[in-house]
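In: The sequence and its predicted three-dimensional model are supplied below.
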Amino acid sequence: MTLNENRSVFICQSGCCCFPGGFSKANRRIIGVYFSGVLFTLAWWIFVDGVITSARMLENPAPPGFEDWASGIVLTLGMIIVHSIDLQSLRSDSDMYSYDSDYSRVWFCRLMMFLGSTMLAGGLVGSVVVLVFKYVLHELSALDSYLGICQVIQCSLILISTLLLWAVPRQTDDYMGIS
């Protein structure tokens, strides 16, 4: 069997062979969710690598502590809160002075969105503060401050993962009744 000019040696001749429907809304969601998961996993992988590397150093002037873990945990909790909120619940046509159950639901959803967003921003700022106060101000070498650098990279990747997961189009799951 010989190859002619019309056939390629590659199975995937177009950029979207894994998605027979092309890049439809559902496929963009799948790609976005998977890529967001890869970023989230990579973030924690980098941080754990920094903790292990820092803990194995013989004379570490700044050993790992809870302050190194806190910002990643806060960002992860913020990510969970932000993505647990129904987007349709954030919008309301009801009067804010009526105090009906619809408005209290909207108010609670907005409060939780604010809390989650604050946790995301606070976690990222906290990682930078730990890097500066624990590693940079003590003028440690790059190897000694490796954990602080990994922590800032971790928090940045978790935030990017959260924003990517927020940006992908949402679809309705008719089986579970979840939107």
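Out: Sure thing, it's come through.

In: Only C-alpha atoms from now on, for both contacts and neighbour counts.
Out: Noted.

In: separation between His83 and Gln151?
Out: Distance, His83 to Gln151, using C-alpha to C-alpha, to the nearest Å: 22 Å.

In: Between the two, tell me which one has more neighbours.
Out: Neighbour count, other C-alpha atoms under 10 Å: between His83 and Gln151, Gln151 has more, with 30 against 14.

In: what about the closest residue to the more buried one other than its chain neighbours, which SS state?
Out: Of all residues not flanking Gln151 in the chain, Phe47 sits nearest, at 5.7 Å (C-alpha to C-alpha, 6 or more residues apart in numbering). Here Phe47 is helix, with the state taken from DSSP: H, G, I helix; E, B strand; the rest coil.

In: what about Phe47, how many neighbours?
Out: There are 24 residues near Phe47, going by other C-alpha under 10 Å.

In: Tell me which residues of the host helix or strand of Ser71 come out buried.
Out: Ser71 belongs to helix 66-83 when elements are defined using DSSP states H and E. Within helix 66-83, the residues scored as buried using 16 or more other C-alpha atoms under 10 Å are 68, 70-72, 74-76, 78-79, 81-82.

In: what would those residues look like in TSV with distance to Phe114?
Out: What follows is the buried residues of helix 66-83, written out as TSV (distance: C-alpha to C-alpha, whole Å):
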residue	distance to Phe114
Asp68	24
Ala70	19
Ser71	17
Gly72	18
Val74	14
Leu75	13
Thr76	15
Gly78	10
Met79	12
Ile81	10
Val82	9
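
In: about what we covered before: so what does the helix holding Ser71 touch, helix or strand wise?
Out: Counting contacts by 3 or more C-alpha pairs under 8 Å, 6 or more residues apart in numbering; DSSP states H and E, helix 66-83 is packed against helix 101-130, helix 146-167.

In: take a look at this one as well, against the first:
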Amino acid sequence: MSLPRANYDPRRVCMNPFPNLHLGKYTRSVGVYLAGALFALANWAFLDACILSSHAHGPPDEPDYEAPVHVSFVDWVPGICSLLGYLIINLIDKDRVKGDQGFGDARAVWRARLFLFIGFALMAGGLAGSVTVLVLKYTFNHDYPEAFTYYGYANVCQNILMMLSACVLWLAQSSASEYEYNLTL
């Protein structure tokens, strides 16, 4: 084994531990606000595309012209998957995933890691679904004007920003808080 026996812990899954970020006094607060801003920007981009799609109409000289494509339920599914993954990831106790607090029950650490994997899998599935919708619905064998392909780009943008927001929030919550005290007897 490459690790010295003193550093070996049989409960560890990964060789590298989670990072302990100590970037300043307000790191946690700035990270939480940044994650919230990314989450809001993600949903704003997609809702903007939905509103534009619902008000899409033809040019004034052609009143019978129907818009070639609209945002439908298929466009909402990747965002819903990413939102569920976002919620699962951020509801997990970070200490339980690390296994640091001596939870006694090894199955609890395993379940926490399983749920973390499911959360990231939902987010990755949402991103893959949004790219699939963009390619199949808006670009593949369709020559829609740029105004209509924006709907697909907004969907991909929403999922990417949600993933970034989840990562920023995870790192911010993993950093040391300015109100954290260690009491020992």
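Out: That came through fine. All of these numbers come straight from a predicted model, not from anything done at the bench.

In: which of the helices and strands packed on helix 66-83 of the first structure sits most buried?
Out: With neighbours taken as mean count of other C-alpha atoms under 10 Å, these reach their highest mean count in helix 146-167, at a mean of 22.

In: so it aligns onto which residues of the second structure?
Out: Taken onto the second structure by TM-score structural alignment, helix 146-167 of the first structure occupies residues 150-171 there.

In: to the chain's geometric centre, what's the distance from stretch 90-104 of the second structure?
Out: Using C-alpha atoms, centre = their mean, to the nearest Å, the mean C-alpha position of stretch 90-104 of the second structure is found 20 Å from that of the whole chain.

In: end to end, how far does it reach?
Out: End-to-end distance for stretch 90-104 of the second structure, by C-alpha to C-alpha: 23 Å.

In: same thing with stretch 91-108 of the first structure?
Out: Stretch 91-108 of the first structure end-to-end distance (C-alpha to C-alpha) = 12 Å.

In: give me every residue that touches the most centrally placed residue in the second structure.
Out: With distances taken as C-alpha atoms, centre = their mean, Met163 lies nearest the centre of the second structure, 2.6 Å away. Applying C-alpha atoms under 8 Å, 6 or more residues apart in numbering, we find Met163 of the second structure in contact with 82, 86, 123.

In: is it possible to export these to JSON lines including distance to His142 of the second structure?
Out: Converted to JSON lines, the contacts of Met163 of the second structure look like this (distance: C-alpha to C-alpha, whole Å):
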{"residue": "Ser82", "distance to His142 of the second structure": "27"}
{"residue": "Tyr86", "distance to His142 of the second structure": "32"}
{"residue": "Met123", "distance to His142 of the second structure": "27"}
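
In: what stretch of the second structure does the helix holding Ser71 of the first structure fall on?
Out: So helix 66-83 of the first structure sits over residues 73-90 in the second structure, by TM-score structural alignment.

In: Quick check: that stretch compared with the first structure, mean distance?
Out: When the first structure is superposed, stretch 73-90 of the second structure averages 0.9 Å from its matched positions, counting by mean C-alpha distance after the TM-score superposition for the first structure.

In: can you check stretch 30-48 of the second structure too?
Out: Looks like 0.6 Å for stretch 30-48 of the second structure (mean C-alpha distance after the TM-score superposition for the first structure).

In: buried residues in that stretch?
Out: Those would be 31-32, 34-36, 38-39, 41-43, 45-47, for stretch 30-48 of the second structure by 16+ other C-alpha under 10 Å.

In: now these as CSV including secondary structure and distance to Asn159 of the second structure?
Out: Listed next are those as CSV, based on DSSP: H, G, I helix; E, B strand; the rest coil; distance: C-alpha to C-alpha, whole Å:
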residue, secondary structure, distance to Asn159 of the second structure
Gly31, helix, 19
Val32, helix, 18
Leu34, helix, 16
Ala35, helix, 14
Gly36, helix, 14
Leu38, helix, 11
Phe39, helix, 10
Leu41, helix, 11
Ala42, helix, 7
Asn43, helix, 9
Ala45, helix, 10
Phe46, helix, 9
Leu47, helix, 13
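
In: what two of these have the greatest distance between them?
Out: Spanning the widest gap among the buried residues of stretch 30-48 of the second structure are Gly31 and Leu47, at 24.2 Å by C-alpha to C-alpha.

In: my read: Leu147 of the first structure touches Arg56, true?
Out: No. Shown here, Leu147 of the first structure and Arg56 do not form a contact pair, counting by C-alpha atoms under 8 Å, at 11.7 Å.
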